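[1] What follows is a protein structure lacking sequence information:
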């Protein structure tokens, strides 16, 4: 028996492409009954905004073999069988090894990724023609247990002020879960470690202003009921769900760009695969002009140097990273005390 399949017509910069979708009726989100074809249609409907936000960058694919409750894996190398119009570019990973990564240049490429069972798209903060130098400073505001989205909102507003003082205009989106992602476009003239240090400097300044509400503590046992400013998302090969990317949660949410004026009244659960296409038609893309006026991280790096002189040094790196210069011991504080 022939396998079930259909085709989807996808508009793009080179005209229409007919994209094959196998198993179109396979349910991916059981609760709302959203299928693989529904997901492909969603990507088609938001295609221009999706590519504007995520295209032209190395992207990792978070793929699922069945529903969102099934087996998941990440594809960093381009999946086999990519159409000829989809390209890749070599990138250097923290191990110092180089591998090719997929680049999405048009909506049809993202639809093909859906055909390959991708749900979440994780773009790098750098572009394909300059992968070592990010053109986005990204800060992940992650509510810890005992806190929620409503706690992340005042932290985001205060962070906006901090970044403005550093000469940066910033943009915001929901994470698709409980948190918020703040982006600032920057000139791609500094490498990843510099950008990480800039993020740490901004995070520490935010923590000074809201010590009871936010934290830069890497170890969970030290965070308390505060919003964690996840500085390690600024590292090479560390990504967060892209703008307009679906998330593998029961109600099929989307990581959705919003305006700063909307922030204090939105409900993240309202941004889903079923609602975001109509939102784009009615309110437009809040990130459409993101890269029209990129800033620099020079002031933030001045703050980093200031903090170094006052005794605030490097912070821990992710556990799979090689040991980095100046990094404190990678030992959980409570365990270190027991060892002493």
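    Cool, the structure landed. Bear in mind the structure is a predicted one, so any value in this text is a computation, not a measurement.

[2] When you work out contacts or count neighbours from here on, use the C-alpha atoms and nothing else.
    Fine.

[3] Show me what the host helix or strand of residue 185 is packed up against.
    Secondary structure assignment for residue 185, by DSSP states H and E: strand 180-185. Contact here means 3 or more C-alpha pairs under 8 Å, 6 or more residues apart in numbering; DSSP states H and E; on that basis strand 180-185 packs against strand 136-143, helix 149-165, strand 171-174.

[4] Any idea which of those gets closest to residue 112?
    Ranking these by distance to residue 112, with C-alpha to C-alpha as the measure, places strand 171-174 first at 24.9 Å.

[5] is it true that residue 229 touches residue 205?
    No - the pair residue 229 and residue 205 does not pass the contact test of C-alpha atoms under 8 Å, sitting 11.0 Å apart.

[6] For the closest residue to residue 74 other than its chain neighbours, list the residues it contacts.
    Counting by C-alpha to C-alpha, 6 or more residues apart in numbering, the nearest residue to residue 74 once its immediate chain neighbours are dropped is residue 62, at 4.6 Å. For residue 62, the contacting residues are 72-75, 118-122, taking C-alpha atoms under 8 Å, 6 or more residues apart in numbering as the criterion.

[7] Alongside the first one, take a look at this:
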């Protein structure tokens, strides 16, 4: 680094860059201040209050974009966990991200954060949404494919109808796979997963999220806290006739997912199981209709979330390294981060 820059740096953060199914993953290696708190929830609140400028620096332009999720490792307070993390993205701090978990699984094994075991290494990851177990293939000194068992996924409501301007009556379901998602057939909107533009699909998803949000007040069954729709998961055709390979695209807040959306696919597995369309162990392939990237998933077992029937979903995929970065911010930079929507 040039000498005159060294004297003008407010901070330097180093990261490893990856992607899983096309979804960007930015893992902080060094430079992030210690995140204080007795519990992961406390640490999340501390980061929101005291370190949000760093989240923006890493996920907003000119260094980031809404196409990636950042990961910051913190000390875990769950005695079962091997590690704990916070997920960063352009809009804030997400409870969970499936493609980022796939990237983190490979990274943790490759970098010796956990004891490596062949042919598969298990990692228990404490996330804001709960404890997630990742299983990472490990052979010949190299980590491979990752499968993770998510927190319980459950159906919130099914066979709902809403009348939308320009579209008429739209049928949809709400299911939860770490976040609350709307599940709906994109053909109802006169759109196509492949030929319609990502911009049109995103705009339609936002209209749907607003319409549903204005109509339904939701609470999470665990803590009765208010819940919001995190995204819209579009598929093509009637739910009952979806094939083993499901073409999809998910809009998560401002993001058009580049991967087949791990958390969204967890919710879909719960929905398919709830409707009797799959049973435990049945494998489904999820294909992002824009990138053609593939994850696979299955229902591992049935559980309950309080009194609500739920399932443990498992998602499998691969992650790849794309680079390593050293990010810095000069003290007199008038635009350390910005976000254009």
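    Looks like it came in fine. As the structure is a prediction and not an experimental result, all values here were calculated from the model.

[8] Let me see the TM-score of these two.
    Both chains were compared after superposition, and using TM-score structural alignment, normalised by the length of structure 1 their TM-score is 0.27; 148 aligned residues with a C-alpha RMSD of 6.1 Å.

[9] returning to what we had before: would you mind telling me which of residue 229 and residue 205 of structure 1 has more residues around it?
    Under the criterion of other C-alpha atoms under 10 Å, the comparison of residue 229 of structure 1 against residue 205 puts residue 229 first, with 27 against 20.

[10] For the stretch 51-200 of structure 1, which segments count as strands?
    For the stretch 51-200 of structure 1, the strands identified by DSSP state E, counting those that start in this stretch occupy 58-64, 72-75, 87-92, 98-103, 118-123, 136-143, 171-174, 180-185, in order along the chain.

[11] Out of the ones you listed, flag the one nearest residue 335 of structure 1.
    strand 136-143 (24.4 Å).

[12] buried residues in that closest one?
    Under the neighbour-count criterion of 16 or more other C-alpha atoms under 10 Å, strand 136-143 of structure 1 has 136-143 buried.

[13] in the helix or strand hosting residue 280 of structure 1, what's buried?
    Taking DSSP H and E as the criterion, the element that holds residue 280 of structure 1 is helix 276-283. Of the residues in helix 276-283 of structure 1, those with enough neighbours to count as buried (16+ other C-alpha under 10 Å) are 276-277.

[14] can you give me the helices for the stretch 1-150 of structure 1?
    Ranges of helices in the stretch 1-150 of structure 1, per DSSP state H, counting those that start in this stretch, are 36-45, 47-54, 107-115, 149-165.

[15] report the angle between the axes of the first one and helix 47-54?
    Spelled out, that is helix 36-45 of structure 1. Interaxial angle, helix 36-45 of structure 1 versus helix 47-54 (axes from the mean of the first three to the mean of the last three C-alpha atoms, to 10 degrees): 80 degrees.

[16] Run through the neighbouring helices and strands of helix 36-45 of structure 1.
    Using 3+ C-alpha pairs under 8 Å, 6+ apart as the contact criterion, the elements in contact with helix 36-45 of structure 1 are helix 107-115.

[17] Could you check the angle the helix it packs on makes with helix 36-45?
    Relative orientation of helix 107-115 of structure 1 with respect to helix 36-45: 160 degrees, computed using the same axes, to 10 degrees.

[18] Check which helices and strands helix 107-115 of structure 1 is in contact with.
    The helices and strands touching helix 107-115 of structure 1, judged by 3+ C-alpha pairs under 8 Å, 6+ apart, are strand 17-22, helix 36-45, helix 47-54.

[19] that older thread, dump the helices of the stretch 1-150 of structure 1 to JSON lines, plus mean neighbour count and distance to residue 299 of structure 1.
    As requested, those are exported to JSON lines (neighbours: other C-alpha atoms under 10 Å; distance: least, C-alpha to C-alpha, whole Å):
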{"stretch": "helix 36-45", "mean neighbour count": "22", "distance to residue 299 of structure 1": "38"}
{"stretch": "helix 47-54", "mean neighbour count": "21", "distance to residue 299 of structure 1": "26"}
{"stretch": "helix 107-115", "mean neighbour count": "24", "distance to residue 299 of structure 1": "37"}
{"stretch": "helix 149-165", "mean neighbour count": "19", "distance to residue 299 of structure 1": "9"}
